[in-house]
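S.K.: structural data only, the sequence is not supplied:
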């Protein structure tokens, strides 16, 4: 039709009738909606006839509804079905609740959030003790009845969580040992004590970096895998099905992962020790011309096996912590994917934090014991 918007107002026995013609669109409407508003102000029993309207968009529908709103008594709308649907849609949008404005939060809400955080931390610690207690019960049952242990998943998990990590653990600790050796060679040469670079590499790798690098890699690799696997089973209600069948999820899921890491982390730590020493040996040999024979002899005489056993003593503790954190986060997964993502992320963060914290505690204890 492509005609400008216009209207005609007539008075009848049943009230006033406004007949709209033309295109009531944002482009063709002009000031027709404003004139219609002035004409209908205070009118009783208004009827708006939209049968003659050619085109109508949301702007035109909004103008018509705003004009009808100023009438003393609301009437009716006569329109084609497609026009009526648009009128109803715009009318519903007008009556919808307005978008809430962003308000400035009062200062006391900061303390409220801190309080909620403390409460949630307390509940989390309580749940951790409950989980650890259940795990200890599962370990006690396995010790009392070794036949209950599911060896097939233990070996499978030991391969996936431990042995498959050998390349990355060996490569990482090799370069860590090389970096320590390079720093030691560079700094100690200034004082004419370059031979002590061997002692530095030995103590750093044997005492700290072997277990720390291994635990951090498994915290990001195995803890997240445990949380994702158990969390996916929780989402699919497979764990609920186990409980219905009388199978304890701790015996079937948690304990095999706990045992797998308890076996593999000491082995990986030993491999990491060898790789780190080899990395330090390569750098010391190339930079300081200290050959393998002198490197190993000084390592045995001045470093000794004490530092090796100090590093290895941390392995079982970190294995238990990493396995427990990964499995616990998996057991806490809800029924949605968002919960799974949060728990997997939390498993990695908590495992890394716990690894560094426990290593620091061990360092303080051995320092006080002069070991």
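M.R.: On my side now, so go ahead. Keep in mind that this is a model prediction, so the values were computed, not measured.
S.K.: contacts and neighbour counts: CA atoms only from here.
M.R.: OK.
S.K.: burial measure for residue 109, as a count.
M.R.: For residue 109, the number of neighbouring residues by other C-alpha atoms under 10 Å comes to 10.
S.K.: now it: which helix or strand?
M.R.: Residue 109 is part of helix 108-144 when elements are defined by DSSP states H and E.
S.K.: contacts for the next helix or strand after that helix next, please.
M.R.: Using DSSP H and E, the helix or strand that follows helix 108-144 towards the C-terminus is helix 151-161. By C-alpha atoms under 8 Å, 6 or more residues apart in numbering, the residues outside helix 151-161 that reach it are 218, 221, 222, 256, 257, 259, 260, 261, 263, 264.
S.K.: any quick PyMOL command for the buried ones out of those?
M.R.: Buried members of the contacts of helix 151-161, defined by 16 or more other C-alpha atoms under 10 Å, are picked up in PyMOL with:
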select buried, resi 218+222+256+257+259+260+261+263+264
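S.K.: the contacts of helix 151-161 in helices, which ones?
M.R.: 218, 221, 222, 256, 257, 259, 260, 261, 263, 264 (DSSP state H).
S.K.: another one to put next to it:
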């Protein structure tokens, strides 16, 4: 760097009521400004020999703060006006209305978004039913190998975690029921508690929640990765229907395997409850079996398993819909996968509540 010449120096002197600047006021000499320049009410600038845009921007900021700029010649004033006009102005803040209006606006947007989401799910349900009808009319177009593969992935591989979960739920129900019913001498009713709770509600509900977390994410990830790599667009270009290849086998596999997983969960839950009742209350397995058969109606099993196909259909549709919504980046894949799991679990719980109300109304 060359040495600073005379015309590149800046001289600052105290003046009457302000600060007098002379010499060159440029990007190189701005650091030489004294601290008083930031608060001086008047800047006398008639002695300036050079002024560049960086210094003009500084003067524009001081002028906006209320400082008076005196002594600028015509060229310097023109440069200052140009820089001032080019300085970006912040967007005016919109006038905020009452708080209740903001709450209503947010609520309305959420309701509209929920209705749009339900409409899209109804569309994918229709596409699944159309693909199923097409497969029935033209069995040669149905991909049996894909169905078997997805039955293995969503059903067979989920058996260990479903059985373990149901077994532990049966143990917990027996233990908690024993500790409460013993106070009233009604230990034998633990069998009724376990059998009705597992067969009617907890067995299939918790199985559906596990499948929702496990399979909804898998469906979204597998279809979403294909969407990211434009493989679905390539299918359409080749005349292959993505609904027949991707949606139908996956959803149908869930509809087939979830009732079977529900039966396994019921058996494991009853086994866990029977073992804990034997250990905690001394109720033998034969007594547990007799009490369960005598006091538990088969309608509880029917009520529980009748929910399974509906749960499976909802989980599959939500997972496939989220996979088709994935964009071109990995961030959207992760966001849609998380959203699919949350929506599937929420939908399962809501539908189970609706089923409970319906069966209570019809007397089952």
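M.R.: Arrived safely. Bear in mind that the values here come from a model prediction, so they are computed numbers and not experimental data.
S.K.: hmm, back to that, what's the closest of the contacts of helix 151-161 of the first structure to residue 4 of the first structure?
M.R.: The closest of the contacts of helix 151-161 of the first structure to residue 4 of the first structure turns out to be residue 221 (C-alpha to C-alpha; 68.7 Å).
S.K.: tell me the spacing between the alignment partner in the second structure of that closest one and residue 299 of the second structure.
M.R.: Aligned counterpart of residue 221 of the first structure in the second structure: residue 214 (TM-score structural alignment). For residue 214 of the second structure, the distance to residue 299 of the second structure equals 29 Å [C-alpha to C-alpha, to the nearest Å].
S.K.: and what of residue 250 of the second structure?
M.R.: 30 Å.
S.K.: hmm, residue 217 of the first structure is touching residue 169, no?
M.R.: Yes: using C-alpha atoms under 8 Å, residue 217 of the first structure makes contact with residue 169 at a distance of 7.2 Å.
S.K.: neighbour-wise, which of the two wins?
M.R.: residue 169 (26 against 18).
S.K.: return the residue of the second structure aligned against the more buried one.
M.R.: Checking TM-score structural alignment: residue 169 of the first structure goes with residue 162.
S.K.: what's the closest non-adjacent residue to residue 264 of the first structure?
M.R.: Using C-alpha to C-alpha, 6 or more residues apart in numbering and skipping residues adjacent in sequence, the residue nearest residue 264 of the first structure is residue 162, 5.2 Å away.
S.K.: distance of that neighbour relative to residue 261 of the first structure?
M.R.: 7 Å.
S.K.: cool, and residue 23 of the first structure?
M.R.: From residue 23 of the first structure to residue 261 of the first structure the distance is 75 Å (C-alpha to C-alpha).
S.K.: quick one, longest strand in the second structure?
M.R.: For the second structure, the strand that runs over the most residues, judged by DSSP state E, is strand 42-51.
S.K.: ugh, wrong one, I meant the first structure
M.R.: Under DSSP E, the first structure gives strand 15-24 as its longest strand.
S.K.: so what touches it?
M.R.: So strand 15-24 of the first structure is contacted by 1-11, 29, 43-57, 59-61 (C-alpha under 8 Å, 6+ apart).
S.K.: what stretch of the second structure does the helix holding residue 109 of the first structure fall on?
M.R.: Under TM-score structural alignment, the match for helix 108-144 of the first structure is residues 101-137.
S.K.: what is the burial count for the closest residue to residue 70 of the second structure other than its chain neighbours?
M.R.: Among residues not flanking residue 70 of the second structure along the chain, residue 44 sits closest, at 4.9 Å (C-alpha to C-alpha, 6+ apart). For residue 44 of the second structure, the neighbour count with other C-alpha under 10 Å is 22.
S.K.: also residue 236 of the first structure?
M.R.: 13.
S.K.: need the contact list for it.
M.R.: Taking C-alpha under 8 Å, 6+ apart, we find residue 236 of the first structure in contact with residue 335.
S.K.: buried residues, stretch 333-349 of the first structure. List them.
M.R.: 333, 339, 340, 341, 343, 344, 345, 346, 347, 348, 349.
S.K.: test my guess that the match of residue 169 of the first structure contacts residue 210.
M.R.: Yes: using C-alpha under 8 Å, residue 162 of the second structure is in contact with residue 210, at 7.3 Å.
S.K.: buried ones in whichever strand or helix holds residue 8 of the first structure, by neighbour count?
M.R.: Assigned by DSSP H and E, residue 8 of the first structure belongs to strand 6-12. Residues of strand 6-12 of the first structure classed as buried by neighbour count (16+ other C-alpha under 10 Å): 6, 7, 9.
S.K.: please pull up the equivalent of the first one in the second structure.
M.R.: This means residue 6 of the first structure. Counting by TM-score structural alignment, residue 6 of the first structure lines up with residue 11 in the second structure.
S.K.: how close does its match get to residue 42 of the second structure?
M.R.: For residue 11 of the second structure, the distance to residue 42 of the second structure - C-alpha to C-alpha - is 16 Å.
S.K.: cool, residue 75 of the second structure as well?
M.R.: Residue 75 of the second structure is 20 Å from residue 42 of the second structure, by C-alpha to C-alpha.
S.K.: quick one: which of those two has more around it?
M.R.: For residue 75 of the second structure versus residue 42, neighbours defined as other C-alpha under 10 Å are more numerous around residue 42 (20 against 10).
S.K.: wait, the more buried one sits on residue 63?
M.R.: No: taking contacts as C-alpha under 8 Å, residue 42 of the second structure lies outside contact range of residue 63: 9.6 Å.
S.K.: need the overlap of contacts for those two.
M.R.: Contacts common to residue 42 of the second structure and residue 63, judged by C-alpha under 8 Å, 6+ apart, are residue 69.
S.K.: pull out the buried residues from the match of helix 108-144 of the first structure.
M.R.: 121, 124, 125, 127, 128, 131, 132, 135.
S.K.: and for stretch 56-72 of the second structure?
M.R.: So, applying 16+ other C-alpha under 10 Å, buried residues of stretch 56-72 of the second structure: 56, 57, 58, 59, 60, 62, 63, 67, 69, 72.
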